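**Student:** Here's a sequence, model it:
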Amino acid sequence: MSATVPESEGGTIAGTPVRPGRTMLAVGVVLSLLGLVAIVFPFVTGVSISIALGALLVVGALFHVAHAFGAGGWRGFALQALLAGIYAIAGIGLLANPVLGLATLTLLLVGYFLADGVVEVLLGVRMRGESGAMWFVASGVISIVLAGLLWAGWPSTAAWAVGLLFGISLLSSGLSMVFVGMRADRTERRTGATA
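**Tutor:** Next comes the predicted model:
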């Protein structure tokens, strides 16, 4: 006798209803907690981000090396080898001195916060009239303001600002997801009770 795995059908998994609101709530709580940790330890967070980015760039360099040998012709090989060299130099530089890498990372975070803020504001405007739309707009505005503050203090504040601002952004995004998830979960429970 072989065991079978129950399949998901019609919004249930193994007979248990799937509740997207509860999932969003859980993800929001995790993001909020990670944001609080980053705020409490901003320097460690900044250095960790710098190290993680350096490691990702080195891995990217290895992928470009592997792809270079599969590229057709010497031009394809040369281009992939050049990209591998750029990735490797940037990644090794960040890994060798992550504190100095924070200044460059600060500029990248300015772009991240700005893009994140614009997307969240647009999402909130698109959701206009729906519950939770204002939370996305508020979170987006906070991210845009953080991008401006980070740019204004660059590079002297990069050692602490990267981790702190990243933590605040995570916290605000997490809290917006918590509020939207709580409302969606209430709606799902009401709808389930009347069905």
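
**Student:** going forward, measure contacts and count neighbours with C-alpha atoms only.
**Tutor:** OK.

**Student:** May I see the buried residues of whichever strand or helix holds residue 84?
**Tutor:** Assigned by DSSP states H and E, residue 84 falls within helix 73-96. Across helix 73-96, burial judged by 16 or more other C-alpha atoms under 10 Å covers 77, 80-85, 87-95.

**Student:** what packs against it?
**Tutor:** helix 42-70, helix 98-126 (3 or more C-alpha pairs under 8 Å, 6 or more residues apart in numbering; DSSP states H and E).

**Student:** Which elements pack onto the first one?
**Tutor:** Read it as helix 42-70. Judged by 3+ C-alpha pairs under 8 Å, 6+ apart, helix 42-70 is in contact with helix 73-96, helix 98-126, helix 158-194.

**Student:** Please give the structure of this sequence too, so both can be compared:
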Amino acid sequence: MIATIFGPIANKDLMLLRERWGLLLAFGLAICGLGIVAFFNVTIATVASIYYVGATMLIAGILQIAYAFQVSGWRPFLNWFLIGLLYSVAGVLAFFNPLLASSVLTLLLGFSLLVVGVLRIAAGFSLRPASFASWMLAAGTVTLLAGIIVLAGWPLNSLWLIGMLLAVDLAFHGVALAVFAIMLKRSHQAG
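**Tutor:** Predicted structure coming up:
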């Protein structure tokens, strides 16, 4: 057993990953490649992300409306039905106007970053004089600045910001998987 932050990994699972390191490497490189493609097409990546969000909201809305018919009583029915209807309408609107939806999501992202930044800074001040409080203060300051930058560029950055975040995520995740696969191969050869 190997201990990780997610819990123990059984040796048999690790051996399975080592045996298939090439597949993991190919998967990581493919994801990284998608990230690079998204970098060069951030507007298309933004629209694709909005379509994905819209589809999940529409599915969630339909499921909640279906669940509304399973509950007893008018008040629970009405609550579930209205929530489902709201989700469904938001999902459909995302399909019909993805740029408006990306504008709304970018605005929410900016405000979320502001709030999280302020909360992290407050947490950092409350942890003082501990030595790690400065890290929390720094993280909060960076998050707060990111929120300010997002909001300062809104609504123009709505066309590319979500796509850029997707591109960065895909590229870094792909590289991390590829490095993990290479490390698995090296540990297999060394062992």
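
**Student:** Centroid-nearest residue for structure 1?
**Tutor:** residue 170 (8.0 Å; C-alpha atoms, centre = their mean).

**Student:** Next one: that one from residue 16 of structure 1, what distance?
**Tutor:** Distance, residue 170 of structure 1 to residue 16 of structure 1, by C-alpha to C-alpha, to the nearest Å: 31 Å.

**Student:** Superpose on structure 1 and give me the mean offset of stretch 171-183 of structure 2.
**Tutor:** Taken over the aligned residues, the distance from stretch 171-183 of structure 2 to structure 1 averages 1.6 Å (mean C-alpha distance after the TM-score superposition for structure 1).

**Student:** Need the residues that contact that stretch.
**Tutor:** Here stretch 171-183 of structure 2 makes contact (C-alpha atoms under 8 Å, 6 or more residues apart in numbering) with 18, 21-22, 24-36.

**Student:** With stretch 53-62 of structure 2 instead?
**Tutor:** By C-alpha under 8 Å, 6+ apart, the residues outside stretch 53-62 of structure 2 that reach it are 83-95.

**Student:** Tell me how far that stretch lies from the chain's centre.
**Tutor:** The chain centroid and the centroid of stretch 53-62 of structure 2 are separated by 17 Å under C-alpha atoms, centre = their mean, to the nearest Å.

**Student:** That stretch: which residues count as buried?
**Tutor:** Within stretch 53-62 of structure 2, the residues that count as buried by 16+ other C-alpha under 10 Å are 53, 54, 55, 57, 58, 59, 60, 61, 62.

**Student:** Let me have these in CSV, extended by distance to residue 117 of structure 2.
**Tutor:** Converted to CSV, the buried residues of stretch 53-62 of structure 2 look like this (distance: C-alpha to C-alpha, whole Å):
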residue, distance to residue 117 of structure 2
53, 25
54, 28
55, 30
57, 27
58, 31
59, 32
60, 30
61, 31
62, 35
